[in-house]
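Peer 1: What follows is a predicted protein model with its sequence.
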Amino acid sequence: MKNVFIIGSKGIPANYGGFETFVDELVSRQQNTEIKYHVACLSDNDNETEYHGAHCFNVKVPNIGPAKAVYYDLAALKYCVKYIKDNNIDDAVVYILACRIGPFVGKYVKQLHKLNCKVYVNPDGHEWKRAKWNYFIRKYWKLSEKLMVKHADLLICDSRNIEKYIQEDYKQYSPKTTFIAYGADTSKSILQDDDEKLLNWYKEKGVQAKEYYLVVGRFVPENNYETMIKEFMKSNTKKDFVLITNVEQNKFYETLKNETHFDQDKRIKFVGTVYDQQLLKKIRENAYGYLHGHEVGGTNPSLLEALATTDLNLLLDVGFNKEVGEDGAVYWNKEEGNLANLINRLENINNDQLKELSIKAKQRIDSEYSWDYIVRKYEEVIYG
């Protein structure tokens, strides 16, 4: 039996973001019965539960602001070392998601190596580039990433571009890396076009099927909302731009509104969040096009979901996005007028071109990014 301890996600079942969904899929789609998963869960208690055969251990974390995530990962790592010792577990893998605890990880790696255990790390994306962090936090992230790379036995990168970056920037450590992408749910929505839930949502938001461009994601500067909104406003399309994102108490939203006056363009529609996954999937399916402006990070879950469901995808022309979309999408850059002109041209795209893009996008996701395929790749690495 191979024991695998996963820390760094908020826990399962998934109610949050990318890492949580990944762990949930890895556990619930498990194919190799010789693997036993142990998953850290952020909590206000120290209970232990089972979920799809995985041992879930809660980690009680005090509310200490930004340091909470670092505390959580370290507390979970300490638990893993103790559990492995107490249960005389041999040849386990501790898989750490993200690079939050680099300055502290060395001593735990030594302890785990003495117990004949390996430490794998998912370096995630370029967290140190994110605009939300101040100068000092960015410096910490970069240092932490460096030390995580130094001490890891294996780095599992969910983007070939991230793998290349790790190999180039940290070549002094000769890092051992492998590429396994993030996965996507490729099934269609269970909702029909005439479903009351969908029709009520359309009526409430003032939009119509195939008459809107869509974006889903966090409302942060590095996702290039400013460029997308400004360029959409310059375009001649009569379609709406529907933004599914949380902008409550968001300074960036207020700044952008004052700069662009997008609130005076009736096509720009901030519609809040959609937590019903089947409804969200149907909204994606019925979009005329999907706009994706992420330029920080590895394989982005919202991009995979868009390529799996939306016919026409307009992606920012950066390596992370091109390696996923390939020839199943169209691309734009941040030069003034570039995206607006692309939107104008796409008003007249013929059905054959649209169908070809849609088929290529779906085939790309089915062949390389389906969850069953991703789980199989992980199990090969874990048991290899």
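Peer 2: Sure, I can see it.
Peer 1: C-alpha only now, for contacts and for neighbours.
Peer 2: Fine.
Peer 1: who touches residue 140 in this structure?
Peer 2: residue 128 (Cα atoms under 8 Å, 6 or more residues apart in numbering).
Peer 1: my hunch is that it is in a helix, does that hold up?
Peer 2: Yes. The assignment for residue 140 (DSSP: H, G, I helix; E, B strand; the rest coil) places it in a helix.
Peer 1: and residue 21, helix, strand or coil?
Peer 2: helix.
Peer 1: surely it meets residue 14?
Peer 2: Yes. Contact criterion Cα atoms under 8 Å: residue 21 and residue 14 qualify, at 5.3 Å.
Peer 1: Neighbour count: these two, which is higher?
Peer 2: residue 21 (22 against 16; other Cα atoms under 10 Å).
Peer 1: What distance do you get for that one to residue 383?
Peer 2: Per Cα to Cα, to the nearest Å, residue 21 is found 22 Å from residue 383.
Peer 1: for residue 55, helix, strand, or coil?
Peer 2: Secondary structure, three-state DSSP: residue 55 is strand.
Peer 1: The residue nearest to it when sequence neighbours are not counted: what's it in contact with?
Peer 2: In this structure, residue 55 finds its nearest non-sequential neighbour in residue 38, 4.6 Å apart by Cα to Cα, 6 or more residues apart in numbering. In this structure, residue 38 makes contact with 3-6, 54-57, judged by Cα under 8 Å, 6+ apart.
Peer 1: quick one: which helix or strand includes residue 38?
Peer 2: Assignment of secondary structure by DSSP states H and E places residue 38 within strand 35-43.
Peer 1: With residue 13 instead?
Peer 2: Remark: residue 13 resides in no helix or strand, with elements defined by DSSP H and E.
Peer 1: Quickly note the distance from the closest residue to it other than its chain neighbours to residue 154.
Peer 2: Among residues not flanking residue 13 along the chain, residue 24 sits closest, at 6.0 Å (Cα to Cα, 6+ apart). Going from residue 24 to residue 154 by Cα to Cα gives 22 Å.
Peer 1: of the contacts of residue 38, closest to residue 296?
Peer 2: Taking Cα to Cα as the measure, residue 296 lies nearest residue 6 of those, at 23.9 Å.
Peer 1: one more structure, for comparison:
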Amino acid sequence: MKICVVGTRGFPEIQGGVEKHCEALYTAMCTQFDIKVIIFRRKPYAKTSPYYKNIQFIDLPSTKIKGIETVLHSLLATCVSIFQKPDIIHFHNIGPAMFSPLAKLFGIKVVLTYHSANYEHKKWGKFAKLLLRISEKIALTYSDSIIFVNKFQLQKSMPKYNKKYVYIPNGIPNTQPSIKTNFIQSLGLESKKYILAVGRITPEKGFDILIKAFAKINTKYKLVIAGGVETEANYYKELKSMISPDRIIFSGYTTGENLNQLYSNAAFFILSSRNEGFPIVLLEAMAYQLDVLVSDIPATHLVKLEENDYFRLDDENSLINGITYKIQNITRREYDLSHFNWQTIAKEVYTIYNNLKIL
């Protein structure tokens, strides 16, 4: 069976939730099943091409211009996919899936993974949001099977397509806490003396409200934000101007052992997002047994947390109270993460592929 994957920037070492999802899903799937997966990557982001069993990378031209990047690359990837004659084209997110009718025109089955309602993100203008809503309708109409990583998004999606819908959450990566501290020391950090947030530097991640709240708390703890800046340079400058530089560390896009050290040595973890599909970074923090403080949005209710783990969305005082409470009650926690296993998830997605192939 041959699968073409459209809608990710690629992997490895490429920032983004969809990118982490695809890396974990397809590496797990290709080690378990007799399947060939072709990943279409965007050349400006693809730096290395390591060997993965049964995975082929095709790197296509792309721009980094917001609003154009995804459309251009997805169109090219869909066209090239057709010439590959796959059994299935798997689109990740509603924007890339606007080209699903092309696949159907050539008799190719289509799977959509609906990661998030992108038109809810503040970074997009009116025209872009309209285009994303149109893309959503096209994607839901032409896909043969639709996977939602967020069950709440599934429940509010158009009921006329219910028979196509299936809820399969994101998984949790294998974690082994690091005993090293050289990276955090290079940032001027002490173990258990900083609060960690992880995510791309964009407005929907809510780092502005997080920094405003943290700036008003009298504490010796530092705030670390691990995430890269892509198209939101002005937003990044705004964030840096909100707080004294000796209280905050922007570590940039951080992966591998360096990210391992940040998770392993953090006091606790904060997710301040305004919008999420299913936040893999929250699962990562829980895997490291970190205490967590998260914004009260549907996506953060996909895991089982306590009432005092939430703060009201965009409520600065609620966030201040939450951070203060967590600082005064530093702890490590055990979570039940048995439902978020990538091996099991890979089997579920493969079953969808297999069922479509034999139709």
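Peer 2: Good, I have the coordinates. All figures in this text were calculated on a predicted structure; none of them were measured in a lab.
Peer 1: ok so, going back, residue 24 and residue 154 of the first structure: which is more packed in?
Peer 2: For residue 24 of the first structure versus residue 154, neighbours defined as other Cα under 10 Å are more numerous around residue 24 (22 against 19).
Peer 1: residues contacting residue 352 of the second structure?
Peer 2: residue 145.
Peer 1: Likewise for residue 142 of the second structure?
Peer 2: Taking Cα under 8 Å, 6+ apart, we find residue 142 of the second structure in contact with 100-101, 104, 110.
Peer 1: do the same with residue 286 of the first structure
Peer 2: Taking Cα under 8 Å, 6+ apart, one finds 209-210, 310 in contact with residue 286 of the first structure.
Peer 1: The second structure: which residue goes with that one?
Peer 2: Under the alignment (TM-score structural alignment), residue 286 of the first structure pairs with residue 265 of the second structure.
Peer 1: Just the residues contacting stretch 202-211 of the second structure, thanks.
Peer 2: Identification of contacts with stretch 202-211 of the second structure by Cα under 8 Å, 6+ apart yields 121-123, 199, 201, 229, 232, 235, 239, 242-243, 271-275, 314-316, 319.
Peer 1: all helices of the stretch 251-359 of the second structure, in order?
Peer 2: For the stretch 251-359 of the second structure, the helices defined by DSSP state H, counting those that start in this stretch occupy 256-265, 280-287, 316-328, 342-357.
Peer 1: JSON lines please, covering the ones you listed and showing distance to residue 28 of the second structure.
Peer 2: JSON lines is the format used below for these (distance: least, Cα to Cα, whole Å):
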{"stretch": "helix 256-265", "distance to residue 28 of the second structure": "18"}
{"stretch": "helix 280-287", "distance to residue 28 of the second structure": "16"}
{"stretch": "helix 316-328", "distance to residue 28 of the second structure": "35"}
{"stretch": "helix 342-357", "distance to residue 28 of the second structure": "6"}
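Peer 1: Which one of those helices lies nearest to residue 169 of the second structure?
Peer 2: Residue 169 of the second structure lies closest, by Cα to Cα, to one member of the helices of the stretch 251-359 of the second structure: helix 342-357, at 7.7 Å.
Peer 1: That closest one: how far from the chain's middle?
Peer 2: Distance, stretch centre to chain centre, for helix 342-357 of the second structure: 20 Å (Cα atoms, centre = their mean, to the nearest Å).
Peer 1: buried residues in it?
Peer 2: For helix 342-357 of the second structure, the neighbour count (16 or more other Cα atoms under 10 Å) marks 342-347, 349-350, 352-353, 356 as buried.
Peer 1: got it, and stretch 276-294 of the first structure?
Peer 2: By 16+ other Cα under 10 Å, the buried positions in stretch 276-294 of the first structure come out as 279-294.
Peer 1: Let me know the closest of the buried residues of helix 342-357 of the second structure to residue 280 of the second structure.
Peer 2: Using Cα to Cα, residue 342 comes nearest to residue 280 of the second structure of these, at 11.7 Å.
Peer 1: What does the closest one correspond to in the first structure?
Peer 2: Per TM-score structural alignment, residue 342 of the second structure is aligned with residue 371.
Peer 1: right, and residue 343 of the first structure touches residue 235 too?
Peer 2: Yes. Using Cα under 8 Å, residue 343 of the first structure is in contact with residue 235, at 6.5 Å.
Peer 1: Those two: who's more crowded?
Peer 2: Each of residue 343 of the first structure and residue 235 has its neighbours counted (other Cα under 10 Å); residue 343 has more, 21 against 17.
Peer 1: gap between that one and residue 173 of the first structure?
Peer 2: Taking Cα to Cα, one finds residue 343 of the first structure at 45 Å from residue 173 of the first structure.
Peer 1: what's the answer for residue 99 of the first structure, then?
Peer 2: With distances taken as Cα to Cα, residue 99 of the first structure is found 16 Å from residue 173 of the first structure.
Peer 1: Residue 114 of the first structure too?
Peer 2: 21 Å.
Peer 1: More neighbours: these two, which one.
Peer 2: Set side by side, residue 114 of the first structure and residue 173 show more neighbours around residue 173, with 15 against 10, by other Cα under 10 Å.
Peer 1: Pretty sure that one sits against residue 150.
Peer 2: Yes. With contacts counted by Cα under 8 Å, residue 173 of the first structure reaches residue 150, the gap being 5.8 Å.
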